[in-house]
Every structure is written in C-alpha cells, then in structure tokens.
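Colleague: quick one: sequence plus predicted model below, questions after.
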Amino acid sequence: MSFFQRLLLPLGLSLSLTAVDAAVIRQNSDLRSLLSDPARQWSDATTISYPGSSEFTGATERWTIFDPPTYTAAISPGTEEDVIKLVNLARSNDIPFLATGGRHGYTTTIGDLHDGLAIDLSNLNSYSIDSDAGTLTAGAGVRVNTIMDPVYEAGYFLQTGTAYCPGLIGVTLGGGIGRFTGLYGLMIDALVSVRIVTANGTLIEASESSNSDLFWGIRGAGANFGIITEATFQLNPVPNGGNIFTSDLIFPANMTNEFFQAVESYNNVFPAEMAGIVIMSWDDTSNSTVLLTNWIYVGSEDDARSALAPILNLSPPYLTTQMVTANKLINSTFNNFAAAICTEGVIRDIHSTNLKNHNATTWQSTFEQVADFFESHPGARSGAVQYELYPNQAMNAVSSDATAWPWRDAIGYFQTAFSWDQGDDATASASATFAQELMSEVVETSGYSDVTIFVNYANGDEKQENIYGADKLPRLAQLKRTYDPSEMFSWNNGIPTQYP
C-alpha cells in the first residue's frame, strides 16, 4: 500500500487504483521538481538520485531487505546546511523521509514508509581526534571501521559494537552495547555532545550543559528527535597497552551442554574484562548445527586463561587463541567473520530480548530446537541464533536516571536472525513462528518478567514499554511533543507524543 493509500484510509476516503497511482505519480513528479529547483542551491557535494540509477542504489541499499522502506528519490547532503534545507523542505511539503547513516537498522517499523525521500548521510563522513582532550568528533556518515585505526594510533580506544560496518552514530543512539560495557559502559556513556537538526529546521547542540533534556532522550532514543549530523565522544586510554586476548571455539552438538554449564557458572561473577558471543548456526562441512563462540579478555594472557578456564578447559575440536591489538579485535574474530555478517542486501528477520541471567538448561534446549529447525527447514540454514554475554559493571554504575537507556542491569542479549531466499514463503512463515517460540522460552529464565529489548535490536512488533521502559516513556513523550510534535522522526520505533 502506498503512502497516499494509507493516508486516505483513515479519512474514510476511497480512490480507484488508477486514481491512487496517479496521485503517487503526481507526488513523485512534485518531489523531483522540489529537489531540482535551482532556488534550493544545494552544495556541490550534495547529490540527488532516482530509482533505476546506481547512485540511488548506493544511497538506499540496506543491510537487510526484510520489510524495507520504499523511496521516490534519494538525496545525499554534503553539508549540514543542506540537511537543514531538507528538513524544512520536507516539513513544508509533508514529505515522509528517513535519514540514515550506515542503513543497518532493521526494525520493521521503517517498512511502513512508502514512496518517501531517502536522506543518505554518507557524505557527512569527516572525523577529527583531539589528542589533548581525548575526544573523537565524527560525522553522521562515519562507520565504525573508519575510526578504529586512527583512534588507536592516537593512543585511545572507543567502546563499540561487534560489527565494523554500521554507522557509528546510529549504533550509539539506541544505547551502544558491546563487549566493553563492563569496563567502559555504553557508547552513550561516552557521548559528550551532538549537533542535531530538529523538526523545526533548527541546528542545535545537545550536551549535559546545552539542551540537556534533549541530550537525556537522545541517549537511548535518539532516532526520535531529529537528524544528528555530528557527535563527539570521550575516548578511553588504550586498554592493557593495546593488547586483548581473544579465543575462537567451535563446539559440536555433543559438547554444547558442557559449554552452557560453564557459561552458567559465571552468573554473578562475570569479570568486567571478559565478554563472549555465542552463535548457533548450520555447518555445511559436518552437515549439522554447531556452536561458534568467541571470548575476549582485556588483560595479560595468564589472567585471561585463568578467567576463561571453565570454557577453554573443555577443549573442543576447534580452539584458537591469540593476542590482538584493540583496533583489530572486531576483524580478528573467526578470521574476519564480521565480513559475512556485514554483507548487504540479504533478508534478515530479527527478534531479541535482554538477559540478566544465564541459564544452561534454557540454552541447551534452545540449541537442540535450533538444530531440529535447521534440519527440517533447509531454506533457513543461512540464518543464526545469537547469544551475547556482556558484563555490565561500568554500564550499571551510571545512574538509571542519567539517560533514557532503560536496561542497565542487562548482562546479555538473545537474538534470532533468520534468513531465507526471496520468495520462500514457507521458510519465512516457519521462521517467524519459531522465533516467537524461542523468545517465549528464553524470557522465562531471562531474569525479566517480560520481553525487554535494546532498541537497536527491536523487530518493531513489540510494545513500546518493552523497548523504552514504562518509567522512561512519560518523559520521552514530553520530549517528543517539544522537539517533534508532528512526528516527522517516527519511522524508527517511534515514541508517542502522549503517554500514557
């Protein structure tokens, strides 16, 4: 259904398909005219593209193509001034739009955007490091991998997620979880300030000392209030002289129960220096489901081996260990497994829930069900089920009231990421049902009474309370009324302007 069709239905109006299509064509024509109007005086660095061109594909291609938005045109602004012009243009002409950096967001709510305008922020890709202040300032188009080496070479480190390809700011806005939340907290905890274009077309700064109310909301619900063109982060000194112990292990099905028992033994004693990622996936070589897991420890190799002994001593058939520099950690995991994770243009349907408890019985049951599912649904074998174990000492040390992030007591994140070939409706349906079944089982021993979701992991079918927290929503709704009363920035798990 097009944007115009959805607009007319609530009004009780009806148009023939031909008339609706004509309305969309007029909208498309009007948008082209608006964008190409010489009076706009776009900068030379700004480019405009339309469907059918390679430029349009480059400006709109997504990491997942499951339930994607559709666009009439794309514009890649080259300056903050052009972003301001775009917001004013969209507001004045009721143009629905979505602004993106790395286009790695996968909530299905953005799929409600049809016949809109894509605002591609990739041209805003400059960054700078202030070595004296220990800060990084990055534009909206900067991706995680871009800053890893320069930050390290300057003698610093920034906690990030576990993939190199997403946009740095986009990863941050939902909270920014990762393997260093035990030592350094969330990425929003490193955020010093942002420059943001709000719904009224004004560029403002938000920080603890300037528009602090907005800064509170941005840290955990940042996609709801405007287009952030630039962000400044406080960097950390390089940890452990820059060296991190990392280990990759693969467990066959007959060893997974022992592994999950070892993981459960870390409940309440998980070191801040340690973190793990567990992936249940199909292995074509053995023609079976296996468990891939990576563990890191920020410290000496002796300390790492001591802390990780319950896992390393299991001695699975595949086990490698090495010391890597902090800037190479992401790409070192399973010989750059991240490259496969970062492949764009693939169907990925993702569901998730937070954890504050590790339960071996649940994880073993989950593994066995995933193995059975992959066995009986070959079309789903390119998908995976993931379990992230991240300590929360530094994250939980920050007051719950300090930011909009609601889940500072989480120590893990469970995620189903199912994939199938275009047109394989049977696998799509089976995957959706199975994901919900797994979620229900995992929540029972998660330590939470209901589903709780890191907003960047949200599927889009959850209740807002499960994403933003019922205690945060009244203040977030008030901020939404102030900064985006017409809900221009609501395609990405939008916050209401009234709550309750």
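Modeller: Perfect, I can see it now. If you're wondering where the values come from, they're calculated on a predicted model, not measured in any experiment. Residues are numbered from 1 along each chain as shown.

Colleague: hey, let's count contacts and neighbours off CA atoms from now on
Modeller: Fine.

Colleague: distance of Glu252 relative to Thr366?
Modeller: For the record, residue 252 is Pro, not Glu. Separation of Pro252 from Thr366 (Cα to Cα, to the nearest Å) stands at 15 Å.

Colleague: show me which of the two is the more surrounded one.
Modeller: Legend: neighbour count by other Cα atoms under 10 Å for Pro252 and Thr366, higher for Thr366 (19 against 16).

Colleague: please name the nearest non-neighbouring residue to that one.
Modeller: Setting aside the residues directly before and after it, Thr366 is nearest to Leu438 in space (Cα to Cα, 6 or more residues apart in numbering), at 6.9 Å.

Colleague: and the end-to-end length of stretch 82-102?
Modeller: 19 Å.

Colleague: that should have said stretch 8-20, apologies.
Modeller: Using Cα to Cα, the end-to-end distance of stretch 8-20 comes out at 10 Å.

Colleague: use this one as the comparison:
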Amino acid sequence: MCGSKAILLGITCVIRNAVAMTALQVAEGLQASLSSGSSIFLSSNVQYSEQITPRWDVYEPPTYQVAVKPALIEDVKAIVSIHIQYASTNKLPFLATGGGHGYTTTLGSLQNGLVLDMGNFKTMELNSTTNMLTIGGSIKSSDVTPMIQAAGKEFPVGQCTCVGLTGFTLGGGIGPYSSLYGPASDSVYEIEMVSGAGEILTVSKDQNPDLFWGMRGAGFNYGVVTSITYNVYDATNGGNAINADMTFTGAQNGTIWKIMESFVGKQPDQLSISAEINFSATSGIIILVNLLYAGPQEELDPLMQPFLDLQPSNLNISSITWHDIPSSFLYGASVQGCSVTGIEYIPYSVNLYQIDIDNLINAVNFMNTSMTLAPELQTATIALDMYAQGGFQRNTYTSSAFPYRDVVIFAQIDCFALDASATPALAQWGKEMRDILHQGSGKANLEVYVHFAHGDEGNAAWYTEHKLKQLKELKNKYDPNSLFSFYNPVLNTSSSSSIVG
C-alpha cells in the first residue's frame, strides 16, 4: 500500500491537472494513489462490464467515465480526498455502489462521473455467542442469510435477495421480519466508513453518536461504508415460518381491503401481510395475497380464515425456513425480479397511514379501466406491504433518522417497461396512481420510504420536516462539499445543487 506522502503526491498530481485531464489520465493519476489490490477501469474497457457490478435498473441512470474498485479502506479515503479537492470545480462527480440496486431518478443527475464499486469489500463474520454479524460493504442479503440460518439466528432482511445489504440498511431497510425487529437500521451496532470530509470513522452509540443517529435512515448522505456490524437474534419458531399465498379476482378487492383493515392496530408481531395487484389481458385484475407468519400454523389458521372464506382460486400453504422466504413469498416474485438486470423500472410509492377501502377500490378501478384501454400499461403492478408496527415501535421516533414507524401500508407502484416506447406512458400512469393512493393515505403531504421513492418527491417526503434540520447539520459537518448528493439527497445549507430536495 502507498504511504500517506505518496497518496498526497498522487492526489496533488490529479488535482493540478483536473481541467485538462482525459478519463485515461484520471485513471492513471488515481492508480498512483491506491494500493496494489485496487483496480481502475475506463467505461470503454471490455473489463468494465465484467468487473463492475451492473445496474439492475436502467431508467434515467447515472453514467460513468471511470470505475474504481478499492481494496482497502485507505483506498476509499484516498478517492474521497481526491474528490474533496475536486469539489470547487466539480469536474468528476462520483457515486459509491454495493449491490447496484438503487433506482431513484436522482441518480440520473450524475453524468460522466466516477463509480466507486465496493465489490472487494465482501467479508462476512458471524459470532453466535455475542450475536454479532459483520459484513463488508458489497454483501447482498443472499450472500449472508444461509450462514445466519445455519447458526440458528435471524435478522430483518428485505424481500429481494439481490439488494446490497449496506445500502438497504442505510435507508432503514424494511421487510417481513420488520414486524418483529423494526427496520434493519435498528439492528446496527457499529459502522466503519469514510466520511465526506475524508475521515476514516468508527460510528456507534459511543463513537460519533450524532452521525450514528443519521446513518440509520439517511446514511448514504454522509460517506462510504466499508463494513457494518449488526445485532442478530435467536431464530423465531426454530427458524421456520408459515407462508400462505392466495389468488383472488379483482371483483373481490373490496372485501380483501376490509379484511386487511381489520388487522390495523391488532396485527400480531409474527405476521406480515402483502397484496400484489396485477392485470391480465385475459382475466383482468388479479390480486395475490401473502400471509407470512413466524410461528406455527395453528396460530396462523384463525388469522387466515377470513381470506380462505373468499375461496381463493389458488392456494399454497407451506412451512419454509427463514432463509427461503424470498424464494417462496408471493409465489417467488422477488426472486423472479432479481433474475434480470438492465430493465427499465419506473418506481412510485406512497406511505399509507390508514386503509381507506373506498380509495383502494377506486385505485383498482382506475387500474382496470386504464389497462384495458392501453395494453402497454399492463406490465405495471401495485404492491401493498403491511408489517406489524410492534417491531417498528421497539425504538422511539427520535432514536434514529428513520422516520416512518407508524406506516400501515408501504405502497409501491412498480412500472416495468419491457419496451422503451412504453416508458413515457408508464411513468405518467405511475404518477397518477400515486396521486390517487395519496388521497387516501391519511396525510396531507406526500410521504414515502426513501428506498421506494421515484426521486421527484423532495427531501421532506423522504425524511420528514421534523428530521431535516438535524440531518442538514450532519451534512454540513460530515460532508461539507456535498460529495454524497446523488441518492435522494439531504442538501447542506450552502448547497446550490439542482437535485430535487
């Protein structure tokens, strides 16, 4: 590894020539500053596509001239330090990526930049005695869940196995077992990172506690995370759950919403409920319902009976392991979604704080009418995830930057453009559907979980007005040059960025 003087010399060389440098010269200048285990690729190089994590979504994407795969945290520090020097001229904006799954449109404001690929940070260590899990910054949930399951432990991962666990956590991180444990960010014990000020930091409740608050819910605004240590938990129900998938017709939607509404304020912590609304060219509206219960089936049966009384056209009830939830949940839909990359996915979302039955019926009617008239819209779906609030309320509203502990349903409008010509219509439809659902949300202002956001909502919608003042103060302290401002950003008080916020 280069000594500190060599790093500074390399940085100085890059900065002094920033105005006139080509992408090749930038790459060469960076290489002189990094350890031998690091790699640099021009986007024109054939190895770029082989070595750099591909983006899952290509709708309004960022573009890059250069990719860097650092090997050590000191390499990350060197790269951030270079960009601190660039900040005044903004010659080469950059983004750190782990799983490559981020899809907000604010990422598209980064053009011709540098991607810092964290693919070399892939360590995993689980201590079953202390119930501590430490992972590197590029680990995905599918990498680590088999090890956790084998140790008789569990942890609130999301529904999609292809998502980078670090990025997932920095925005909160929600999934079926959030009903038990809250967002993944509540389970964070310690973070190792390089801040936007170029400092290597350990962040925990005892070290840099102000930043620890902000990293758990808005963490991608403050630096690059190289590792996270989590608390994990003894497996519930022997590490098994009951998964029930059901299929219903569109005509049954009002009754389905009424049943779901009956669980508001009464939902057991072991239970998560999800519904997915689809449109079939031959059958019209189809509604899939999933009940996932972290306990024995005899406890689930009475909770499930109102749905069974509707006589679903398809029913699949099975006992599964915690690790297998993504491959079983909603007929394995999340695994199917993770099996492809490079798609145009146009996301919209809204938090629902109540179940307004008439509003949801109106949304289904709008979906049925619009998709019947415009077949290009039929690839869009609506996902409604209803997690028990017991897990979220294990910690207080003020305990971290994660703001949404009282949401009844996290509603996602998932628009998939299989043909680029359908993209404008799907984007417009998704926005219209979001507006409809917002009318029944129970809140006057739009609020949305940051990882589900489209990117046009603004930072008050992502983080709430109540938390923005403290988040901006942290931005001024830990990322004063706003280097980390391309993913649904918190903008510091002096920023003149044009990014929505």
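Modeller: That came through, no problem. Remember, predicted model here, so these are calculated numbers, not experimental data.

Colleague: report the TM-score for the pair.
Modeller: With the length set by TM-score structural alignment, normalised by the length of the first structure, the two chains reach a TM-score of 0.90; 472 aligned residues with a Cα RMSD of 1.9 Å.

Colleague: just the strands in the stretch 251-400 of the first structure please.
Modeller: Per DSSP state E, counting those that start in this stretch, the stretch 251-400 of the first structure carries strands over the ranges 274-283, 288-297, 318-325, 349-355, 384-389.

Colleague: deepest in the core, which of the ones you listed is it.
Modeller: strand 349-355 (a mean of 26; mean count of other Cα atoms under 10 Å).

Colleague: equivalent range in the second structure for that one?
Modeller: Mapping strand 349-355 of the first structure onto the second structure (TM-score structural alignment) gives residues 346-352.

Colleague: cool, stretch 213-229 of the first structure as well?
Modeller: Taking TM-score structural alignment, stretch 213-229 of the first structure hits residues 210-226 over in the second structure.

Colleague: burial count for His114 of the first structure?
Modeller: Using other Cα under 10 Å, the number of residues around His114 of the first structure comes to 20.

Colleague: which residues touch the counterpart of Glu432 of the second structure in the first structure?
Modeller: Aligning on TM-score structural alignment places Glu432 of the second structure opposite Glu437 in the first structure. Shown in contact with Glu437 of the first structure (Cα atoms under 8 Å, 6 or more residues apart in numbering): no residues.

Colleague: so which of the strands of the stretch 251-400 of the first structure is nearest Thr416 of the first structure?
Modeller: For Thr416 of the first structure, the closest of these is strand 384-389, at 4.5 Å, according to Cα to Cα.

Colleague: now that closest one against strand 274-283, angle please.
Modeller: For strand 384-389 of the first structure against strand 274-283, the angle by axes from the mean of the first three to the mean of the last three Cα atoms, to 10 degrees is 170 degrees.

Colleague: packing partners for strand 384-389 of the first structure?
Modeller: For strand 384-389 of the first structure, the packing partners by 3 or more Cα pairs under 8 Å, 6 or more residues apart in numbering; DSSP states H and E come out as strand 274-283, strand 412-418.

Colleague: in a markdown table, list those along with distance to Phe260 of the first structure.
Modeller: Converted to a markdown table, these look like this (distance: least, Cα to Cα, whole Å):
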| stretch | distance to Phe260 of the first structure |
| --- | --- |
| strand 274-283 | 10 |
| strand 412-418 | 14 |
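
Colleague: quick one: closest of those to Thr497 of the first structure.
Modeller: strand 412-418 (28.7 Å).

Colleague: could you give the angle of the helix or strand just after the closest one to strand 384-389?
Modeller: Downstream of strand 412-418 of the first structure, the next assigned helix or strand under DSSP states H and E is helix 425-444. Taking the same axes, to 10 degrees, one finds helix 425-444 of the first structure and strand 384-389 inclined to each other by 20 degrees.

Colleague: next secondary structure after helix 425-444 of the first structure?
Modeller: Next along the chain after helix 425-444 of the first structure, taking DSSP H and E as the criterion, comes helix 464-468.

Colleague: that next one aligns to what range in the second structure?
Modeller: Aligned using TM-score structural alignment, helix 464-468 of the first structure spans residues 459-463 in the second structure.
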